[in-house]
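[1] sharing a sequence plus its predicted fold:
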Amino acid sequence: MIPLPQVSQVAQTIQLALAPVFLLAGIGAFLNVCTGRLARVVDRARFVEQAVLETRGREHDRMVAEIRKLDRRMTVVNTAIFLTVASGAAVCLVVILLFAAELFDAHMGTPIAVLFIMAMLLQAAAFITFIVEIRLAARTIHIRNEVLYHQAEAEET
């Protein structure tokens, strides 16, 4: 039978697990931001997709170029989401191993440290991917010259 740990040992383990749990909250918030951006890109892509089918000439070419950029952005945001979820899963494993090490009196310092490092590397990769998506979005946000310099025609009286 597994000897049950003392309440003070469990309390100490909970204190050790508190930082990774707060990290999970931050990861969740970042995941929320990524999914929000993905939703906006998908909404825009659906609109542009319909416009591609209905336009001709230069306007059609502009819509096709935009849908390609939106497709690239969706891929990049999905990658950031994947990396963030993988990071969160690694943090969850850290917490599980902290408690397992206490419960089974196992020496798991190295696996816990490796998992935490892996979680940070995954999250850093997610942040870098997110920056790439932001840069892609910034490059596609532009107002055409014909709109910028458009002047309304004077009304004839």
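    Done, it's in.
[2] make it CA atoms for all contacts and neighbour counts henceforth
    Fine.
[3] so who does Leu24 touch?
    Leu24 sits next to 88, 91-92 when contact means Cα atoms under 8 Å, 6 or more residues apart in numbering.
[4] separation between it and Phe116?
    12 Å (Cα to Cα, to the nearest Å).
[5] so what sits against both of those two?
    Val91.
[6] with distance to Arg58, neighbour count and secondary structure added, can I get the contacts of Leu24 in JSON lines?
    Below are the contacts of Leu24 laid out as JSON lines (distance: Cα to Cα, whole Å; neighbours: other Cα atoms under 10 Å; DSSP: H, G, I helix; E, B strand; the rest coil):
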{"residue": "Gly88", "distance to Arg58": "45", "neighbour count": "25", "secondary structure": "helix"}
{"residue": "Val91", "distance to Arg58": "50", "neighbour count": "25", "secondary structure": "helix"}
{"residue": "Cys92", "distance to Arg58": "51", "neighbour count": "20", "secondary structure": "helix"}
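[7] quick check, nearest of those to Ala65?
    Gly88 (35.0 Å; Cα to Cα).
[8] verify the stated contact: that closest one with Ile27.
    Yes - the criterion here is Cα atoms under 8 Å, and Gly88 meets it with Ile27 at 6.5 Å.
[9] which element follows whatever helix or strand Asp61 lives in toward the C-terminus?
    Under the criterion of DSSP states H and E, Asp61 resides in helix 57-103. Toward the C-terminus, helix 57-103 is succeeded by helix 109-140 as the next helix or strand (DSSP H and E).
[10] buried residues, that following helix. List them.
    112, 115-116, 118-120, 122-127, 129-130, 132-134, 136 (16 or more other Cα atoms under 10 Å).
[11] before we go on, here's another structure to hold up against the first:
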Amino acid sequence: MQFSPAVSTIADTIQLSLSPVFMLAGIGALLNVLAGRLARVIDRARELEQLHPRSTGPEHDRYVWELRILDRRMKLSNIGMLLAVSSAMITCAVVALLFIAVLGRFHIGRYVAVLFILAMVLLTSSLLAFLLEVRASLRANRVRVELLEKR
């Protein structure tokens, strides 16, 4: 007789997979934020690239300085997105492996745990890249001292 898991076994597996699925929702939200920030950085870089050739003196130096920060922000956003997508893919593999383990009666809990830990490390690294990108944006968006009127 062929093995057919009980509905309760499938229901238990679905319950086990809920945490990784919620994690996927969070990763999706993070990717949305990162993509939005990257789009704004790209728009600003394009604007400065048009102003750059026509500028001279301190204005030119300011554009170069800001373009360097924007370049760093683009790199950090891309790294964050790569790490988040990698985390999401591994999380999907965790969910699939949970079902494969139940349906095939495989004892692969250790591998599932290691993959889930890897997904969390990648997600944490993505959040770190996001934090560094935000810090870089704050550096670029401070009000210049020469514009502040001291009393």
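    Alright, I've got the coordinates. In this text, all values refer to a predicted model and were calculated from it rather than measured experimentally.
[12] and the helix holding Asp61 of structure 1, how far from the chain's centre?
    Mean C-alpha position of helix 57-103 of structure 1 versus that of the full chain (Cα atoms, centre = their mean, to the nearest Å) differs by 5 Å.
[13] output the contacting helices and strands for it.
    helix 7-54, helix 109-140 (3 or more Cα pairs under 8 Å, 6 or more residues apart in numbering; DSSP states H and E).
[14] of all those helices, which lies closest to Glu146 of structure 1?
    Of these, nearest to Glu146 of structure 1 by Cα to Cα is helix 109-140, at 16.5 Å.
[15] average offset of that closest one relative to structure 2?
    Mean deviation of helix 109-140 of structure 1 from its aligned counterpart in structure 2 after superposition (mean Cα distance after the TM-score superposition for structure 1): 0.7 Å.
[16] over to stretch 13-23 of structure 1?
    Using mean Cα distance after the TM-score superposition for structure 1, the mean distance for stretch 13-23 of structure 1 is 0.8 Å.
[17] repeat for stretch 67-76 of structure 1
    With mean Cα distance after the TM-score superposition for structure 1, stretch 67-76 of structure 1 averages 0.6 Å from its match.
[18] what comes up buried for that stretch?
    Result for stretch 67-76 of structure 1 [16+ other Cα under 10 Å]: buried residues 67, 69-70, 73-74, 76.
[19] how about stretch 98-109 of structure 2?
    98-99, 102-103.
[20] now swap in stretch 26-43 of structure 1 and tell me
    27, 30-31, 34-35, 37-38, 41-42.
[21] now swap in stretch 17-26 of structure 1 and tell me
    17, 20-21, 24.
[22] burial check on Asp61 of structure 1, number of neighbours?
    13 (other Cα atoms under 10 Å).
[23] over to the one 3 residues further on?
    Neighbour count for Val64 of structure 1, taken as other Cα under 10 Å: 18.
[24] repeat that for Glu59 of structure 1.
    13.
[25] report the contact partners of it.
    Per Cα under 8 Å, 6+ apart, neighbours of Glu59 of structure 1: none.
[26] mind redoing it with 10 Å?
    Contact analysis of Glu59 of structure 1 by Cα atoms under 10 Å, 6 or more residues apart in numbering lists 51-52, 65.
[27] next, format those as a markdown table and append distance to Gln12 of structure 1.
    Shown next, in a markdown table, are the contacts of Glu59 of structure 1 (distance: Cα to Cα, whole Å):
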| residue | distance to Gln12 of structure 1 |
| --- | --- |
| Ala51 | 60 |
| Val52 | 60 |
| Ala65 | 57 |
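[28] pull out the buried residues from those residues.
    51-52.
[29] just the contacts of Glu59 of structure 1 now: which is nearest Met108 of structure 1?
    Closest to Met108 of structure 1, out of all of those and judged by Cα to Cα, is Ala65, at 52.0 Å.
[30] any idea how far the closest one lies from Glu59 of structure 1?
    For Ala65 of structure 1 relative to Glu59 of structure 1 (Cα to Cα), the value is 10 Å.
[31] thinking again about what came up before, make JSON lines from the helices and strands packed on helix 57-103 of structure 1 and add distance to Phe82 of structure 1 to it.
    Formatted as JSON lines, those follow (distance: least, Cα to Cα, whole Å):
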{"stretch": "helix 7-54", "distance to Phe82 of structure 1": "9"}
{"stretch": "helix 109-140", "distance to Phe82 of structure 1": "8"}
